[in-house]
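**Student:** Everything below, folded, please.
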Amino acid sequence: MERLILNDLLKWKLSKHRKPLILKGVRQVGKTWLLKEFGKRYYENVAYFNLDEHEEYRQFFETTKDVDRILQNLILASAQKIQAENTLIIFDEIQDCPKVINSMKYFCENAPQYHVACAGSLLGIALSKPSSFPVGKVDFLQINPMSFTEFLMANGDKNLAQYLSSVDTPAPIPDAFFNPLYEKLKMYYVTGGMPEPVLMWTEDRDVEAVQIALSNIIGAYERDFAKHPEISEFPKISMIWRSIPSQLARENKKFIYKAVKEGARAREYEDALQWLVDANLVSKIYRCSAPGLPISAYDDLSSFKLYLVDIGLLRRLAHLAPTAFGEGNRLFTEFKGALSENYVLQALKNQFEVTPRYWSQVNPPYEVDFLIQRENDILPVEVKSESNTESHSLKKFKEKFGDETKLRIRFSLNNLKLDGDMLNIPLFMADYTDKLIGLALKSNRLYRTR
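**Tutor:** Take a look at the predicted model:
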């Protein structure tokens, strides 16, 4: 299966400022496959070291900080070849190996000729410990679940993916493309973007195998909860994780601790919640009081929403059966459109450096699903999963912050359309949000200069 992040890995390889790479991503998102595939395509040789499978290799990093000695020991112990410029050295499963993480400092300073890439599950947890972090001495890449575009390519629909990438004006999509893309998106809501469930569908069209694969991934994550250093946090992490579908099923999707457990208080659960955030299993989206810069200065730290790392995992965790695929728009509208919001958030996080926020007010009640920062513009985003796309909250947002709002974005099942400062993006084009915003702003500028 093609992963677009391979382009970023190639840029890393060719950069004259290249440092050792740490590839972050949740368990079973495809980190090991990606690095091996990258090495196979762009290097003469790959030297792969799994620090979980071969725990004895860890000793080489504990007894010395000399890079040449470390590599010599690894070569002798594994019988693998390493040539500086032509070999990709992969250290896998390094999350429990602080000495290995720390050694990247010495690879950077004393042996920059080597191409070194590291990966591991729960690396976000390991890197949150200051003692193991080689500040300024590593490059980072984040691998996320497969996007809808990558799903299309894996599914044999490269023509549809190519069409989406070729759109160069904010005008309606022809039915010959719109209708099949709408149907393919429903299947993506079923599989999500984790490689194994996608493979089960694209190779065998086996929905039951998709279900089993998703259940196994969720089970693996839940076993990881026990790796929290404080064993008392384990049940709290599980309860937060299991509560997310019900949190998102409410009209107001703000996270409420009492929905985790009756009488629960923030201070009792904040460490458990932070563990899930550091592990990148959930995204924490803060309420923003106003569209100012920097956007973090306007965060309301007491109000936030939680979304899962992958839409397929959210569907499975919510026990929404794949049969909803054949029931019209049900997948899009189920539990207050939470699947669509989760899907859109995944797409936005792949395109924008700053984590999205959301905006709301209580009296009268209005809520804009996301605020995105694009360059120095803060833009409101609403996700609509039903045929009624009237955007009262976007209208209210413009009333309050009109001068700061160059464009309003609405995701829906309707066609691509630019109507003044309102850009309607079909849900299946979420991967191209940044490009479409650019086209819309350019179109509006040209209109104003006429």
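**Student:** CA only for contacts and neighbour counts going forward, please
**Tutor:** Will do.
**Student:** From residue 231, how far off is the closest residue to residue 94 other than its chain neighbours?
**Tutor:** Once flanking residues are discounted, residue 94 sits nearest to residue 120: 5.3 Å by CA to CA, 6 or more residues apart in numbering. Applying CA to CA, to the nearest Å, the value for residue 120 to residue 231 is 22 Å.
**Student:** Neighbour count: the two, which is higher?
**Tutor:** Of the pair residue 120 and residue 231, residue 120 is the one with more neighbours under other CA atoms under 10 Å, namely 25 against 11.
**Student:** buried residues in the helix or strand residue 189 falls within?
**Tutor:** Per DSSP states H and E: residue 189 is located in helix 175-191. Of the residues in helix 175-191, 178, 181-182, 184-191 count as buried by neighbour count, 16 or more other CA atoms under 10 Å.
**Student:** Tell me the one of those residues nearest residue 25?
**Tutor:** residue 191 (18.4 Å; CA to CA).
**Student:** Could you pull up the residues touching the closest one?
**Tutor:** Residue 191 makes contact with 197-198, 201, 210, 312, according to CA atoms under 8 Å, 6 or more residues apart in numbering.
**Student:** Now show me the structure for the sequence below, then we'll compare the two:
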Amino acid sequence: MLIEGARRVGKSTLARQFAATEYRSFIEIDFDHVDDEVKAMFRDYATDLDSLFLYLSTYFGVELYERETVFLFDEVQRFPFVRGLVKYLVADGRYDYIETGSLISIKQNVDDIVIPSEEESMRLNPLDFEEFLWAMDEEALARLLRENYEKGCSLPDALHKKASRLFREYVLVGGMPHPLQVYVNERNFSPVDREKRLILDLYRRDVARFAKGYEHKVISIFDQIPAQLSKHEKRFSITSLGKDARMRAYEEAFFWLGDAFIANLCYASNDPSVGLSLNLESSSVKCYLADTGLLTTMVLADSARTDESVYRAVLRGDIGLNEGMLMENVVAQSLVAQGRKLYFYSQSGKHRGHGRLEIDFLITEGYANAAGKPRLSPIEVKAARQYGTGSLDRLKEEYPKRVGLQYVISPNPYRREGDRCYLPLYMAHLIAS
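**Tutor:** Sure, this is the predicted structure:
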């Protein structure tokens, strides 16, 4: 099993806890820090597994038990050779193997190896709002949200306000495990802000360390994410990086941020229909940060530290912050956590008097009024309580046979009107769950 995910998202901790709970013994090898002698063992005894296991057991002082021991290969991208060796380790059959890593697909991490077909991959994302509620000892509220979503019911007013407040806390804190743990323990935002800044600094160091040859392009995109998302049209304007900048020159940098799970990339689909990837327009992309809490810190990082009072003011809605970018980012994060790829749709007015048509996200799902056959489900995110739905109306009008259930996500309570589902922001994580 390969667990992929961003740095500091909890891959190693999760694998370690699973190994300690489910196996009689385990050996953890962090290839970012392990001695060269251990790497040499894998190279020297790749065809003599009896000796390899004996030496590893002795080196780490861990007894091995057939079918009851698991090896944890942490940061496996730092030693591609062992990833290629997994094919033979699995075929040997004595032990199990869990790999963790990021930047799995970039060229320097796959050179000279054959990716084993035995390797099953899963992605570990930042915690979503439901998991945030679990961490905050609000399991009952988390269950109620899911039950009411499935039943199509709104919450009583008092619980709606409570869920809305907790959701705003989640937007400020985010879903990275360590900052969230700090918030659970202290219930203050300043120490959380410090932890998130450390993660952002780590990401910048990783760019310098691993994006050799185009690190300045990656950093330029990364630092521009808040400014690009603050625009009405959140598509990344490549000319913001320089008047002569062209998307083809930056494609590798966007891929790097996506492969590192630092960013969630959302591409335009130029024909809104089932099979969104068939009409993907790679030159038109929105770049969301993978964790909204980290985005909040970037937005508020006007000085070396962000005061607690600033976070409290944002929590109360007393500061004129562009909340639209944060809410759209958190919905993108929720969709990715459900295993969705991100697509949006945009067109200029086809007829006189029509403005631009902008749909924040497009997904496909079964549609009850078409015998469960897949249809397009557009999603619009609204940060304000008062809003218009002109783009959704026009999309349904222009493509009546393609569009199924439509979602409007806003601060308002749940309601359903025909094929349009009005969801509170705190239920966004339940779409297509």
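**Student:** What is the equivalent residue in the second structure for the residue nearest to residue 94 of the first structure?
**Tutor:** Aligned counterpart of residue 120 of the first structure in the second structure: residue 101 (TM-score structural alignment).
**Student:** And the helices in the stretch 1-150 of the first structure, which stretches?
**Tutor:** Along the stretch 1-150 of the first structure, counting by DSSP state H, counting those that start in this stretch, helices occupy 6-14, 31-42, 58-63, 67-78, 98-110, 123-127, 148-154.
**Student:** what does stretch 404-415 of the second structure contact?
**Tutor:** 152-155, 160, 164, 367, 369, 375-385, 392, 419-425, 428.
**Student:** Then stretch 73-86 of the first structure?
**Tutor:** 43-47, 57, 60, 89, 113-115.
**Student:** again, only using 6 Å
**Tutor:** Contact partners of stretch 73-86 of the first structure, identified using CA atoms under 6 Å, 6 or more residues apart in numbering, comprise 43-44, 113-114.
**Student:** Wait, a helix at residue 332 of the second structure?
**Tutor:** Yes. Membership of residue 332 of the second structure in a helix is supported by DSSP: H, G, I helix; E, B strand; the rest coil.
**Student:** That one maps to what in the first structure?
**Tutor:** By TM-score structural alignment, residue 332 of the second structure lines up with residue 345.
**Student:** ranking the contacts of residue 191 of the first structure by neighbours, who comes first?
**Tutor:** Going by other CA under 10 Å, residue 198 tops the contacts of residue 191 of the first structure with 29 neighbours.
**Student:** before we move on, what SS does residue 285 of the first structure have?
**Tutor:** With three-state DSSP as the basis, residue 285 of the first structure sits in strand.
**Student:** Now do the same contact list for it.
**Tutor:** Residue 285 of the first structure sits next to 304-305, 357 when contact means CA under 6 Å, 6+ apart.
**Student:** Now check the second structure for the residue matching it.
**Tutor:** Residue 285 of the first structure maps onto residue 266 in the second structure, by TM-score structural alignment.
**Student:** Which residue ranges of the stretch 151-300 of the first structure form strands?
**Tutor:** Counting by DSSP state E, counting those that start in this stretch, the stretch 151-300 of the first structure has strands at residues 282-288, 299-308.
**Student:** average distance between the first one and the second structure?
**Tutor:** This points to strand 282-288 of the first structure. Overlaying the second structure shows strand 282-288 of the first structure at a mean distance of 1.0 Å from the equivalent residues (mean CA distance after the TM-score superposition for the first structure).
**Student:** relative to strand 299-308, how tilted is that strand?
**Tutor:** Relative orientation of strand 282-288 of the first structure and strand 299-308, computed by axes from the mean of the first three to the mean of the last three CA atoms, to 10 degrees: 150 degrees.
**Student:** and the contacts of stretch 73-86 of the first structure, which two are the farthest apart?
**Tutor:** Between any two of the contacts of stretch 73-86 of the first structure (CA to CA), the greatest distance is 15.1 Å, for 44 and 113.
**Student:** mind checking which of the strands of the stretch 151-300 of the first structure is nearest residue 26 of the first structure?
**Tutor:** Proximity to residue 26 of the first structure (CA to CA) singles out strand 282-288 among those, at 10.2 Å.
**Student:** How far off centre is the closest one?
**Tutor:** From the chain centre to the centre of strand 282-288 of the first structure is a distance of 13 Å (CA atoms, centre = their mean, to the nearest Å).
**Student:** One more: stretch 36-54 of the second structure?
**Tutor:** For stretch 36-54 of the second structure, the distance to the chain centre is 36 Å (CA atoms, centre = their mean).
**Student:** buried set for stretch 251-271 of the second structure?
**Tutor:** Buried residues in stretch 251-271 of the second structure (16+ other CA under 10 Å): 252-271.
**Student:** ok, now stretch 29-39 of the first structure?
**Tutor:** Residues of stretch 29-39 of the first structure classed as buried: 29-32, 34-39 (neighbour count, 16+ other CA under 10 Å).
**Student:** just stretch 31-48 of the second structure next, same as before
**Tutor:** 31, 38, 42, 46.
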